[in-house]
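Novice: Just a sequence and a predicted model for now, questions to come.
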Amino acid sequence: MILLAGSVAPAPDWRLGVVLVLLVALAVGVSLLARTGVAREQLVAAVRAVVQLAAVSLVIAAALSSVWWSLLVVLGMYAVAVATATRRVDVPARQAGWVGLAVAAGALPVLVLSLGSGVVPFSGAGIVPVAGIVVGGTMTAATLTGRRTSDELAQQHGRYEAALALGLPQHEAAFLVVEPSAREALVPGIDQTRTVGLVTLPGAFIGVLLGGGTPLEAASAQVLVLVGLMAGQAVTNAVMLRLMTRARIVRRDLAGVFPR
């Protein structure tokens, strides 16, 4: 491993660059051979990750010294998360506020409890990483819930119409259709929490160790993150489902048939 003096973190030198290029080439090459159609997205994502993290590292270095700057960075993360989820679910921009409500509904309680209780210090070094993980997790939950719910409403439109014909209100008829698949967006987070330490050692655990913390401190940080994510994603999932079944959030291709 490439080491910085007094640290076990990779050093940003030419060897890291070579490893990154080889890993991207592996991902893109396999996707091309498998004809999955995501090779270009993988290449763009890798380039964006390098450029964005290089820029963000400079911003965060300044933000960590100030609570106010840290909160501004978190607001920026939130705005990008909402825009990303809105685009991935493929809903009109005017509905982004509802998507933002779902993301915030999941993230805020976790952040208030973690930071307000003092478990995570209310400082730049505490606010930015925890908020980034939690907001990213609720963004993922909003995206997965939105896409799966929209797919169910499109594929089982006949069942939705039948429920309406039986006299169910529109939102109850829609929920009847999407309820069986409602849990799918939460399965990855639940599985990650159940298997932590047995299958993976996620980012917060490794980050604390790389920062010189003890294994017990690393475990404490990781448990907080995983349970917080599980709670936040559950809230976002529930809010997204209600907003979508009540037609506050409707995918573009469903606009002509849902609601009715």
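Specialist: Right, received. Where do you want to start?
Novice: drop to CA atoms for contacts and neighbour counts, all remaining ones
Specialist: OK.
Novice: For the stretch 101-250 of the chain, which segments count as helices?
Specialist: 124-155, 157-165, 170-178, 187-195, 203-210, 215-245 (DSSP state H, counting those that start in this stretch).
Novice: Tell me the buried residues in the second one?
Specialist: Within helix 157-165, the residues that qualify as buried by neighbour count (16 or more other Cα atoms under 10 Å) are 157, 160-161, 163-164.
Novice: now those as a markdown table including distance to Met230?
Specialist: Shown next, in a markdown table, are the buried residues of helix 157-165 (distance: Cα to Cα, whole Å):
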| residue | distance to Met230 |
| --- | --- |
| His157 | 31 |
| Tyr160 | 30 |
| Glu161 | 34 |
| Ala163 | 32 |
| Leu164 | 34 |
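Novice: out of those residues, who's nearest Arg88?
Specialist: Proximity of the buried residues of helix 157-165 to Arg88 (Cα to Cα) peaks at His157, which lies at 21.4 Å.
Novice: what's the neighbour count on the nearest residue to Gly116 once chain neighbours are set aside?
Specialist: Leaving aside its sequence neighbours, Gly116 sits nearest to Phe122 (Cα to Cα, 6 or more residues apart in numbering; 7.6 Å). Neighbour count of Phe122, defined by other Cα atoms under 10 Å: 15.
Novice: how near is Phe122 to Leu64?
Specialist: 11 Å (Cα to Cα, to the nearest Å).
Novice: for Arg88, same thing?
Specialist: Per Cα to Cα, Arg88 is found 31 Å from Leu64.
Novice: Between those two, tell me which one has more neighbours.
Specialist: More crowded of Arg88 and Leu64, by other Cα under 10 Å: Leu64, with 20 against 16.
Novice: The strand or helix carrying Leu71: which residues count as buried?
Specialist: Assigned by DSSP states H and E, Leu71 falls within helix 67-89. Neighbour counts over helix 67-89 (16+ other Cα under 10 Å) mark 67, 69-71, 73-74, 77-78, 81-86, 88-89 as buried.
Novice: want to compare, so here's the second one:
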Amino acid sequence: MQAAASLVLVLLVLGVSRWQKLELEKSIIWSVVRATVQLIAVGLLFTVIFESEQAAVWAWLWVAAMVVASAYVAARRAAGVPGVAVSAFTAIGANVTIVLLVVFGLGILDTEPVAIVVIAGITIGNTMPSTVQAALRMSDQLSEQRGEVEAMLSLGFDGASATRRQSAQVTSHALVPQIERTKVVGIIALPGAMTGLLLAGTDPIDAVLIQLVVMILVLGSVAVAVTIVTLQIARKALTDDLRVADWVKR
């Protein structure tokens, strides 16, 4: 009943779209239907997986599938950037590996199948959009500042030095929203993980501590993923003889 009641807000969005003539009604309906089907399917799969004797194996396979799927989605959304699939896979895969090693290796959380999937899912869910945006923005920055990069190369700078400013700009742009969200958490915004735990009856202090871990992980994971993808794209933007590649638009 709660889920059905939330459809009132969907009707509100549809009304706004129709009123403003945005022509987004089909897209809105499709996204809601798709999300509903996907979440129900995931819920059923989780029930089977976590009740299985091989729950740990299934959890790691699920994480691997999420990494591959996220790299595929990133490649589709940033199709104009050469090698973005490999860059996204490397960035997201390395990121998830680091996060899971920190969380479970340092004993922050118990190594349970549900915790593995949840932490990996939160990490990927937050880093994939940032990875896509970083890839697109890095491509744009290199195109807009191609002359500057070529000038630095002609003066004898190596590839990393010639593209360092563009990489820094993209990384900074990706981190600022995450930093701002971290600043206002608890004052203006109540994050989803903490809210869910509170609604489930978890002790408020425990909910806050778990949310703090999640937020720090998200901030760190975005930084790692964006840095990896920008550096890889910067390398692909230059040829072996240190010229700007043809795919970088003039």
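Specialist: In hand now; what should we look at? This structure is a prediction, so every number in the text was calculated from the model and none was measured.
Novice: Most widely separated two among the buried residues of helix 67-89 of structure 1?
Specialist: Among those, Val67 and Val89 lie farthest apart (Cα to Cα), at 32.8 Å.
Novice: Need the counterpart of Ala25 of structure 1 in structure 2.
Specialist: Using TM-score structural alignment as the criterion, the counterpart of Ala25 of structure 1 in structure 2 is Leu11.
Novice: residue in structure 2 matching Val177 of structure 1?
Specialist: Checking TM-score structural alignment: Val177 of structure 1 goes with Gln166.
Novice: Just list the residues touching its match, thanks.
Specialist: Applying Cα atoms under 8 Å, 6 or more residues apart in numbering, we find Gln166 of structure 2 in contact with 138, 141-142.
Novice: Run those past structure 1 and keep the common ones.
Specialist: Checked against structure 1 using both residues aligned by TM-score structural alignment, their matches' Cα atoms under 8 Å, the contacts of Gln166 of structure 2 keep these contacts: 141-142.
Novice: Which of the contacts of Gln166 of structure 2 ranks first by neighbour count?
Specialist: Going by other Cα under 10 Å, Met138 tops the contacts of Gln166 of structure 2 with 27 neighbours.
Novice: That one maps to what in structure 1?
Specialist: Under the alignment (TM-score structural alignment), Met138 of structure 2 pairs with Thr149 in structure 1.
Novice: what do you get for Glu150 of structure 2?
Specialist: Aligned by TM-score structural alignment, Glu150 of structure 2 pairs with Glu161 of structure 1.
Novice: Could you measure from its match over to Leu168 of structure 1?
Specialist: According to Cα to Cα, Glu161 of structure 1 and Leu168 of structure 1 sit 10 Å apart.
Novice: ok, now Leu226 of structure 1?
Specialist: From Leu226 of structure 1 across to Leu168 of structure 1, the span is 38 Å (Cα to Cα).
Novice: Same check on Gly97 of structure 1?
Specialist: 28 Å.
Novice: what do you get for Ala54 of structure 1?
Specialist: Applying Cα to Cα to Ala54 of structure 1 and Leu168 of structure 1 gives a distance of 53 Å.
Novice: Pick out whichever of the two has more residues nearby.
Specialist: Neighbours per residue (other Cα under 10 Å) separate Ala54 of structure 1 from Leu168, with Leu168 holding more: 15 against 11.
Novice: if I look at the more buried one, how far off is Gln155 of structure 1?
Specialist: Per Cα to Cα, Leu168 of structure 1 is found 19 Å from Gln155 of structure 1.
Novice: same check, this time on Val223 of structure 1
Specialist: 38 Å.
Novice: Same check on Ala255 of structure 1?
Specialist: Taking Cα to Cα, one finds Ala255 of structure 1 at 14 Å from Gln155 of structure 1.
Novice: do the same with Val73 of structure 1
Specialist: Counting by Cα to Cα, the gap from Val73 of structure 1 to Gln155 of structure 1 is 40 Å.
Novice: picking up where we left off before, and the gap between the match of Glu150 of structure 2 and Ala83 of structure 1?
Specialist: 32 Å.
Novice: now do Gly126 of structure 1
Specialist: Distance, Gly126 of structure 1 to Ala83 of structure 1, by Cα to Cα: 25 Å.
Novice: Repeat that for Leu229 of structure 1.
Specialist: From Leu229 of structure 1 to Ala83 of structure 1 the distance is 20 Å (Cα to Cα).
Novice: contact partners of stretch 124-136 of structure 1?
Specialist: 60, 63-67, 69-71, 73-74, 77-78, 81, 103-104, 107, 110-111, 115, 120-121, 225, 228-229, 232.
Novice: which residues of structure 2 does it align to?
Specialist: Mapped onto structure 2 using TM-score structural alignment, stretch 124-136 of structure 1 covers residues 113-125.
Novice: any idea how far the matching stretch is from the chain center?
Specialist: Going by Cα atoms, centre = their mean, to the nearest Å, the spacing between the C-alpha centre of stretch 113-125 of structure 2 and its chain's C-alpha centre is 12 Å.
Novice: And for the residue nearest to Val226 of structure 2 when sequence neighbours are not counted, the neighbour number?
Specialist: Of all residues not flanking Val226 of structure 2 in the chain, Thr131 sits nearest, at 5.5 Å (Cα to Cα, 6+ apart). As a burial measure, Thr131 of structure 2 scores 32 neighbours (other Cα under 10 Å).
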